[in-house]
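Colleague: Need a 3D model of the sequence below.
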Amino acid sequence: MNSHQQAPPDLSTLVNLFDLEPLAAARMTTMAYEYVASGAADEFTVRWNRQAFDAIRLNPRVLVDVSQLDTRLSLFGQELPYPILIAPTAFHKIMHPDGELATARGAGAASATYVISSFTTTPLDDIARVASGPLWFQLYMSNDRAYTRDLIQHAEAQGCRALCVTVDTPVLGARNRQQRVGFALPDGITTPLMPNAMAPSTSLTWHDVAWLKSVANVPILLKGILNPDDAELAVQAGVAGIIVSNHSGRNLDTVPATIDALPRITERVAGRIPILLDGGIRRGTDVLKAIALGASAVLVGKPICFGLAYGGAAGVTKVLDILRDELELAMALTGRATLADIDESVIWRSNR
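Modeller: Next comes the predicted model:
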């Protein structure tokens, strides 16, 4: 590292999440930065995730009493103080020496739920030991059912309260930027839950979801739903919830932005199970828009990674605090005192 990278991070200079990426990039290896920042192929979907949020206009109401804002919600039997969770992202030790331990500490300080990736670089029991906030676990299923069952039971034994099963990755996407830098984990960094043989499975089907339900004792969410027909099948399969996700544009390029896909999913699901969303969340207004269009909560990935890289646990907390504060500002300025008050009428429709 050069001298300016060794200076302690000044989190007070962070005004918003867009400020964060260049500061984090200066502290990251090229390989780590490319891993976090990149998407698949030409990265249209990465850009659309942001552009779609930016294109949605808000329709505020005035003269509403917003002196007492309430961002609390209940989700799968868990009380959350606000509707923002940490999305599962891999390889945290390439971003900061403390890796997932720092992420867990930062999440706890911000009272946020942390969804641990199957590709954690820190053992689950070590994460659970330092976590003061709720933990969920993200699962990549393998063809080895015994291994998958053991992994689920291990996550449950460490206190993980929900299982987010990634269903959009039978193979990895064309991650050209990672290919160009020859992405590989540095010496000494491993993924204890995912030995090298545990590649994504190309043969998983809805029958495997039924098997998952038979072995898991916590709510199951399917992560990676973009098609309303799949949302309907998820409801019929009896899962607890779905996460509308395009894998942050990292798998199949030119699929729609998640916020564009959300209304179709919301219409099909029709309130039968909770819907969460990730992909492109950078502002409190984004959270408001997602809730208005049918999401119960959102998950944030890349900004958490950049917060971790820049400021460790405190950087993670700062990202969540900024988003939470911005959400409250957006609620106050649109005249919505509670999450229940945020509905589609907060979205500006030009034909009305």
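Colleague: CA atoms for contacts and neighbours, from now on please.
Modeller: Noted.
Colleague: for the chain, which helix is longest?
Modeller: Ranked by residue count and defined by DSSP state H, the top helix of the chain is helix 302-334.
Colleague: List the contacts of the residue at minimal distance from the centre of the chain.
Modeller: Most central in the chain under CA atoms, centre = their mean is Ala87, positioned 2.3 Å from the mean C-alpha point. By CA atoms under 8 Å, 6 or more residues apart in numbering, Ala87 lies in contact with Tyr114, Val115, Ile116, Asp278, Leu299, Val300, Gly301.
Colleague: Show me where the stretch 151-300 of the chain has its helices.
Modeller: Along the stretch 151-300 of the chain, counting by DSSP state H, counting those that start in this stretch, helices occupy 176-180, 206-215, 228-237, 258-269, 284-292.
Colleague: Mean neighbour count, those helices: which tops it?
Modeller: helix 284-292 (a mean of 24; mean count of other CA atoms under 10 Å).
Colleague: rewinding a little: nearest approach to Asn49 belongs to which of the helices of the stretch 151-300 of the chain?
Modeller: helix 258-269 (6.5 Å; CA to CA).
Colleague: Which strands or helices does that closest one pack on?
Modeller: The contact analysis (3 or more CA pairs under 8 Å, 6 or more residues apart in numbering; DSSP states H and E) places helix 258-269 against helix 44-55, helix 228-237, strand 241-244, strand 275-278.
Colleague: switch the cut-off to 7 Å
Modeller: helix 44-55, helix 228-237 (3 or more CA pairs under 7 Å, 6 or more residues apart in numbering; DSSP states H and E).
Colleague: The last one packs against which elements?
Modeller: It refers to helix 228-237. Checking 3+ CA pairs under 7 Å, 6+ apart, helix 228-237 ends up next to helix 258-269.
Colleague: what sits up against the helix it packs on?
Modeller: Residues outside helix 258-269 that contact it (CA atoms under 7 Å, 6 or more residues apart in numbering) are 49, 52-53, 226, 228, 231-232, 244-246, 279, 290, 293-294.
Colleague: Second chain to compare with the first, below:
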Amino acid sequence: MTKEEQVYVFLQREKLTPDKHDGLPDSVTSTIMESRVWSAAWSAVKFVACVSVGIGFALTAIYVYKRRRKLFQKYKGMSDIEDFEREARRKLPRFTYALIAHGTGDKATVEENIAAFQRYNIRKRIMNDFPDLSTTIQDHYVELPVGIGPSMYRSWLWDEGDLCVSKAAGFLNICEIVPMLSDYSLEEIIESTQNSDAMKWFQIYICDDGFHETLVRRAEKAGYQGIVVASGGYGYEDESEGGEWTLAINNILDKLTAVRLGNFDDISPAKAFQKHGIRPTTWKDVKRLKSFTNLPMILMDIVTPKEAKMAMDHDVQGLIVSNEGGKTVDSLHGTLDILPEIVSTVENNTEVYVYGGVRSGSDVMKALGLGARACFLGRPVLYGLCYQGEEGVIQVLSLLKNELAKCMSNTGCTSVDEIGSFCVVRSSSFHEDN
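Modeller: This is a model prediction of the structure:
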């Protein structure tokens, strides 16, 4: 070590300040000053680094806190379908909520659909394994005996609503009935699924000009696995009936030209009805449809044994027990009350499904116990879509899936095929059966 370096070390140890450098050689003084500058600079660098790291940790903590809080708030309290409906009622304009939630007249049919499920109870059995919820619909594998029905105006509730619902169905690998009167074209919807194995049916109404036949051919080409034929023409109510549903139909469909239908060259619903002459289905229409498509045909809106027998005579592959959600005729029987006699009429020769009134996994269990192959959801899916788009739909369906699994576990059914009438009993006959 040189003499100057020894002096420098000494001064550093004694913590001498620059004003005490008098008498030292210039080289030593310069070395001391440079050292102090570099030392100060290094201290500043360490300080900045520490502050940066601290800010980084703080921002990360804030992000994690906000994210967890957002997720907590997002799912807080959404424990059943009624919670989703309340959220939809809170978020939507009055006429939009009326459009999806209300029915014709006094809404007696809407209420009866739900009440019918309350008239049945489930029998419990203990010591059971966890169940497998997968099944087949028209020999096609699905993860759940619950599907999505053909509801309209999804994009009113959430941006790209039709595509969100399609993605949710594909994610859960369940059956979806794509509506003819959708906001997006049938090709756009099936392409958005992101699951080539997902089951898609296409619903049609009969058109006077035969446009429905063009749609069937498009559906075949796009890869749909079935055609669902709606029995009634999608018409309007008589204004004399009054009520919010009439208000919604007359004020929205006829006057709001912003509504566009993807399968009709983006024209409005009112113009589509006028241009193509949408009308009720006849058995002659069913026979003609059977003659030019090989896709399985499912008839919708079956409510009497006579209709079920006629459908069997026309060799259809499936029947959907439905009263159109109570939006056309008031004071009809609930779908679950109709189901047993329809199942009895077809005698396992065709699959029967329920569309209307399902609000829980136990409702699904009751319908399967009374002979349905699967249930389709209408309004609950729309409520979930309104709540959080695709994620909201998944949450609604997952809620029913978990409830159904719990019901099956508590009834001794380890698979969907094991569910039978022994699982369900009408409330008034419980004591008589025991």
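Colleague: Give me the TM-score for this pair.
Modeller: The TM-score (TM-score structural alignment, normalised by the length of structure 1) is 0.92; 342 aligned residues with a CA RMSD of 1.9 Å.
Colleague: Select, from the contacts of Ala87 of structure 1, the two members most distant in space.
Modeller: Ile116 and Asp278 (14.9 Å).
Colleague: ok so, going back, can you put the contacts of Ala87 of structure 1 in a markdown table and add distance to Asp10 of structure 1 and neighbour count?
Modeller: A markdown table is the format used below for the contacts of Ala87 of structure 1 (distance: CA to CA, whole Å; neighbours: other CA atoms under 10 Å):
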| residue | distance to Asp10 of structure 1 | neighbour count |
| --- | --- | --- |
| Tyr114 | 24 | 28 |
| Val115 | 27 | 26 |
| Ile116 | 27 | 27 |
| Asp278 | 28 | 29 |
| Leu299 | 25 | 23 |
| Val300 | 22 | 24 |
| Gly301 | 21 | 22 |
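Colleague: lining up those residues with structure 2, which overlap?
Modeller: Retained in structure 2 (both residues aligned by TM-score structural alignment, their matches' CA atoms under 8 Å) from these: Tyr114, Val115, Ile116, Asp278, Leu299, Val300, Gly301.
Colleague: Relative to Val229 of structure 2, how far out is whatever residue of structure 2 lines up with Leu75 of structure 1?
Modeller: In structure 2, Leu75 of structure 1 lines up with Ile137, judged by TM-score structural alignment. To Val229 of structure 2, Ile137 of structure 2 is 17 Å away according to CA to CA, to the nearest Å.
Colleague: Between the two, which is the more surrounded one?
Modeller: Neighbour count, other CA atoms under 10 Å: between Ile137 of structure 2 and Val229, Val229 has more, with 23 against 19.
Colleague: before we move on, the earlier item: just to be sure, which of the contacts of Ala87 of structure 1 are found in strands?
Modeller: Among the contacts of Ala87 of structure 1, the residues falling in strands (DSSP state E) are Tyr114, Val115, Ile116, Asp278, Leu299, Val300.
Colleague: want to try CSV for those, with distance to Gly271 of structure 1 as columns?
Modeller: Below are those laid out as CSV (distance: CA to CA, whole Å):
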residue, distance to Gly271 of structure 1
Tyr114, 25
Val115, 23
Ile116, 27
Asp278, 19
Leu299, 19
Val300, 23
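Colleague: Where in structure 2 does stretch 288-299 of structure 1 align, residue-wise?
Modeller: Against structure 2, stretch 288-299 of structure 1 falls on residues 365-376 (TM-score structural alignment).
Colleague: Check the offset of that stretch from the chain's centre.
Modeller: A distance of 19 Å separates the centroid of the chain from that of stretch 365-376 of structure 2, by CA atoms, centre = their mean, to the nearest Å.
Colleague: Equivalent analysis for stretch 423-430 of structure 2, please.
Modeller: Offset of stretch 423-430 of structure 2 from its chain centre (CA atoms, centre = their mean): 31 Å.
Colleague: got it, and stretch 112-129 of structure 1?
Modeller: 14 Å.
Colleague: Quick one: the strands in the stretch 1-150 of structure 1, in order.
Modeller: With DSSP state E, counting those that start in this stretch as the criterion, the stretch 1-150 of structure 1 has strands at 73-75, 78-80, 84-86, 114-116, 135-139.
Colleague: mean per-residue distance, the third one to structure 2?
Modeller: Right, the one you point to is strand 84-86 of structure 1. In this overlay with structure 2, the average offset of strand 84-86 of structure 1 from its partner residues is 0.3 Å by mean CA distance after the TM-score superposition for structure 1.
Colleague: In structure 1, what sits opposite Glu390 of structure 2 in the alignment?
Modeller: That one, Glu390 of structure 2, aligns with Ala313 by TM-score structural alignment.
Colleague: Could you pull out the helices in the stretch 1-150 of structure 1 for me?
Modeller: Along the stretch 1-150 of structure 1, the segments classed as helices by DSSP H, counting those that start in this stretch run 3-6, 20-25, 30-37, 44-55, 99-109, 124-130, 145-157.
Colleague: now for these, which one comes closest to Ala237 of structure 1?
Modeller: helix 145-157 (18.7 Å).
Colleague: got the angle for that closest one vs strand 135-139?
Modeller: 170 degrees (axes from the mean of the first three to the mean of the last three CA atoms, to 10 degrees).
Colleague: Buried residues, helix 145-157 of structure 1. List them.
Modeller: Using 16 or more other CA atoms under 10 Å as the test for burial, helix 145-157 of structure 1 gives Thr148, Arg149, Leu151, Ile152, Gln153, Ala155, Glu156.
Colleague: Then stretch 324-332 of structure 1?
Modeller: Arg324, Glu326, Leu327, Glu328, Leu329, Ala330, Met331, Ala332.
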